[in-house]
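>>> The following comprises the amino acid sequence and a computationally predicted model.
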Amino acid sequence: MKKFGLLVSSVLLTGALAACSNDSNSEDKALDENKLVIGVTAGPHEQIVEVAKEVAAKDGLEIVIKPFSDYILPNTALAEGDLDANSYQHEPFLNTFNEDHGTDLVPVGKTILNPMGVYSNKYKSMDELPDGATFGLPNDPTNGARALFILEENGLIKIKEDKRETASIYDIEENPKNLKFIELEAAQIPKQLSEVDAAAINTNFALSAGINPKEDSILLESSNSPYVNYIVVRAENKEDPTIQKFVKAYQSEEVKQFIEEEFQGSVLPSWDE
């Protein structure tokens, strides 16, 4: 019995030490000092991070870019540890994602504003839209609300006062033109533009489809929009020096100059605002 008791005690002690060792490793949150994996959506975000990558390389930091074609996977991959950071989203979208998925992702640096635009293959202005016109908007809650805010800001609809931050098509209390809203996947709206009278399209998807927001939109989001984009990381890496090095590279004069020359006002650097 004594030998058995000693054996059990030894096993328990070994297990406890192993647990302590695992706990210690799990608390080691530091990232690689010389390399980061950054998730982006295809289009402007990818192009801009390519420039930031060149700037970071001068400071001894290697950036590996992982492009995505939707808005959910870059956050999922970040939360699961497949990415060290991502650069593609505004804070309202991030807040909604955290709430819906129980994640703790945080913004660490401003990047750009992609002003959402309204486009039409049939009409040259919002005034031309007929009564009962069909209007396409993104089907994700945050960007759908953003599209509705643009319409409200320009007097086309009125949203219920208590639904400002979470507005959906069901929260419209005034719709003088009787617009018929059709919710579509954001990435597919440029391809479906001919099927509706007008639609709200995110800038990255517009540019990818050869649509210039500044020249082709019939309505463009104002510059005082709250939908500025951010570099986002897991909360435990918020103060990581490697992340801060990447933020510095992104918010450099070289990147700002690239944005201004490449996008001609369709994409705006926002970290100096």
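Yep, it's here. Numbers count the residues shown, from 1 in each chain.
>>> use CA for all of it now, contacts and neighbours both
Fine.
>>> the strands in the chain, which residues?
In the chain, the strands defined using DSSP state E lie at 35-41, 62-68, 85-90, 105-110, 112-113, 117-119, 134-138, 158-159, 172-174, 180-184, 198-201, 219-220, 229-234, 268-269.
>>> right, so these: which one is the most enclosed?
strand 198-201 (a mean of 28; mean count of other CA atoms under 10 Å).
>>> Which neighbouring elements make contact with it?
Helices and strands touching strand 198-201, by 3 or more CA pairs under 8 Å, 6 or more residues apart in numbering; DSSP states H and E, are strand 117-119, strand 134-138, helix 189-192.
>>> angle of the longest one against strand 180-184?
Between the axes of strand 134-138 and strand 180-184, defined by axes from the mean of the first three to the mean of the last three CA atoms, to 10 degrees, the angle is 30 degrees.
>>> Identify the residues contacting the nearest residue in space to residue 75 that is not next to it in sequence.
Once flanking residues are discounted, residue 75 sits nearest to residue 86: 7.4 Å by CA to CA, 6 or more residues apart in numbering. The neighbourhood of residue 86, defined by CA atoms under 8 Å, 6 or more residues apart in numbering, consists of 38-40, 74-75, 78, 231-233.
>>> Tell me how many other residues surround residue 177.
14 (other CA atoms under 10 Å).
>>> Enumerate every residue touching it.
Residue 177 neighbours (CA under 8 Å, 6+ apart): 130-133, 156.
>>> Mind doing that once more with 7 Å?
131-132 (CA atoms under 7 Å, 6 or more residues apart in numbering).
>>> How much space separates it from residue 20?
65 Å (CA to CA, to the nearest Å).
>>> In addition, the following structure is provided for comparison:
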Amino acid sequence: MQKKSKYIISGIAVVLIGIIAYFSFFNKPKEESNSQKITVGIMNGSKKDDQIYKSVAKTAKDKYGLNVVYKKFTDYSQPNRALAEHEVDVNSFQHIAFLDAWNKANKTDLVPIGKTIIGQGRIYSQNLKNIKDIAPGSTITIPNDPTNESRGLYILQSAGLIKLEKNKSLATVSNITSNPKNLNIKEVDASQTARTLPDVAASYVNGNFAQNAGLDPNKAIFVEPIDKVSEKWINVIAANKTDKNNKTYEKYVKAFQTKENKDLINKLYGKTEVSAWDIKLK
């Protein structure tokens, strides 16, 4: 009798295990079984930035069944390193010029898979109302890191103050071929450009530092035009080259590039940043 009871108990145990296995592995909710996960590297930004990324994640979930997880970084050297080491699937924080410079310096093969926004560069002054009022011999400050120094110089060229050697991806002050007003172009740390304004005629101040310094974008004395020259400053979603055509990553790009997100960007940032995936460059 005891032996028979053991068989019965063993049989019941096997049935129970089968039932548990079925509900655990084969009977998942449809939404969970169909969902895909993507980890996106971003910078630790403003509340406005968080609103944009939250909106994109919701669209990705609702429209494509994509579960977006954001990994935030505090240093600009971190997101590309994390991408190259596959700690994140894609990242979204940099413009094309920064990505190109990173690949060259670090021998990586990261590629853009979708455009996001472009923040138009601005030149500010504490005393002048127009870029044309800059007097001969004046000092203008620009950031000293390679990509932002180059951007500052190209903006000065667009403003008609200097001319640069042609076909220079990243320009430096040594590439200036014409400086008719004999301007003193001083390179300083990007975080210090706004602080130099009381002592100089004008300064190119990056968008985030301008915002932190309380500078009014509507009072800039010159605004960078969006054209072929400024194309390299368009921000992108980047991936490893081997993942260039990854369908899951393409879904995240599509979730970013929506009319709803375009309207939200316009609402939150106004003139300081604009959606870049549908602009026509002249």
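Thanks, I have the structure now. Computed from a predicted model, the values in this text were never measured in an experiment.
>>> In structure 2, which of the contacts of residue 86 of structure 1 still touch?
With both residues aligned by TM-score structural alignment, their matches' CA atoms under 8 Å, the contacts of the contacts of residue 86 of structure 1 that structure 2 also has are 38-39, 74-75, 78, 231-233.
>>> So which of these is the closest to residue 116 of structure 1?
residue 231 (19.1 Å; CA to CA).
>>> Skipping adjacent residues, who's closest to the residue mapped onto that closest one from structure 2 in space?
In structure 2, the residue paired with residue 231 of structure 1 is residue 237, using TM-score structural alignment. Once flanking residues are discounted, residue 237 of structure 2 sits nearest to residue 92: 4.6 Å by CA to CA, 6+ apart.
>>> That neighbour -> structure 1?
By TM-score structural alignment, residue 92 of structure 2 lines up with residue 87.
>>> Wait, its match touches residue 231, no?
Yes - with contact defined as CA atoms under 7 Å, residue 87 of structure 1 counts as touching residue 231 (4.6 Å).
>>> what is in contact with those two at once?
In contact with both residue 87 of structure 1 and residue 231: no residue, using CA under 7 Å, 6+ apart.
>>> quick one: contacts for residue 233 of structure 1?
84-86, 105-107.
>>> actually residue 241 of structure 1, not the one I wrote
Applying CA under 7 Å, 6+ apart, no residues contact residue 241 of structure 1.
>>> That one matches what in structure 2?
That one, residue 241 of structure 1, aligns with residue 247 by TM-score structural alignment.
>>> so how far is residue 20 of structure 2 from residue 9 of structure 2?
In terms of CA to CA, residue 9 of structure 2 sits 16 Å off from residue 20 of structure 2.
>>> what do you get for residue 184 of structure 2?
Distance from residue 184 of structure 2 to residue 20 of structure 2, by CA to CA: 76 Å.
>>> related to what we said a few turns ago, could I get the kept ones among the contacts of residue 86 of structure 1 as TSV with distance to residue 66 of structure 1?
Shown next, in TSV, are those (distance: CA to CA, whole Å):
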residue	distance to residue 66 of structure 1
38	6
39	5
74	9
75	12
78	11
231	14
232	14
233	15
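>>> Excluding sequence neighbours, find me the nearest residue to the spatially most central residue of structure 2.
Central residue of structure 2 (CA atoms, centre = their mean): residue 93, 2.3 Å from the mean position. Residue nearest to residue 93 of structure 2 in three dimensions, not counting chain neighbours: residue 42, with 5.6 Å by CA to CA, 6+ apart.
>>> Structure 1: which residue goes with that neighbour?
So, by TM-score structural alignment, residue 42 of structure 2 is matched to residue 39.
>>> you'd agree that match is up against residue 66?
Yes - shown here, residue 39 of structure 1 and residue 66 form a contact pair, counting by CA under 7 Å, at 4.7 Å.
>>> Now for residue 254 of structure 2, how many residues are close by?
Other residues close to residue 254 of structure 2 by other CA under 10 Å number 15.
>>> gap between it and residue 264 of structure 2?
From residue 254 of structure 2 over to residue 264 of structure 2 (counting by CA to CA), the distance is 15 Å.
>>> which bit of structure 2 covers stretch 139-148 of structure 1?
So stretch 139-148 of structure 1 is aligned with residues 144-153, judged by TM-score structural alignment.
>>> what about the helices in structure 1?
Applying DSSP state H to structure 1 gives helices spanning 2-26, 44-58, 73-79, 91-101, 141-153, 189-192, 203-208, 213-216, 241-250, 253-263.
>>> Let's have those helices in TSV, adding distance to residue 117 of structure 1.
Formatted as TSV, these follow (distance: least, CA to CA, whole Å):
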stretch	distance to residue 117 of structure 1
helix 2-26	44
helix 44-58	15
helix 73-79	23
helix 91-101	18
helix 141-153	8
helix 189-192	11
helix 203-208	7
helix 213-216	6
helix 241-250	25
helix 253-263	15
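>>> What is the aligned counterpart of residue 166 of structure 1 in structure 2?
Residue 166 of structure 1 maps onto residue 170 in structure 2, by TM-score structural alignment.
>>> try residue 120 of structure 1
In structure 2, residue 120 of structure 1 lands on residue 125 (TM-score structural alignment).
>>> ok, the nearest residue to that match once chain neighbours are set aside - contacts?
Distances taken as CA to CA, 6+ apart put residue 202 closest to residue 125 of structure 2, at 4.5 Å, once the chain neighbours are dropped. Neighbouring residues of residue 202 of structure 2 by CA under 7 Å, 6+ apart: 123-125, 140-141.
>>> measure residue 202 of structure 2 to residue 160 of structure 2 for me?
Where residue 160 of structure 2 is concerned, residue 202 of structure 2 sits at a distance of 14 Å (CA to CA).
>>> thinking again about what came up before, any figure for the gap between the match of residue 42 of structure 2 and residue 75 of structure 1?
Residue 39 of structure 1 is 8 Å from residue 75 of structure 1, by CA to CA.
>>> next one: residue 252 of structure 1
Applying CA to CA to residue 252 of structure 1 and residue 75 of structure 1 gives a distance of 25 Å.
>>> The two: which is more packed in?
Per other CA under 10 Å, whichever of residue 252 of structure 1 and residue 75 has more neighbours is residue 75, with 28 against 16.
>>> Could you check which residue of structure 2 pairs with the more buried one?
Match for residue 75 of structure 1 (TM-score structural alignment): residue 80.
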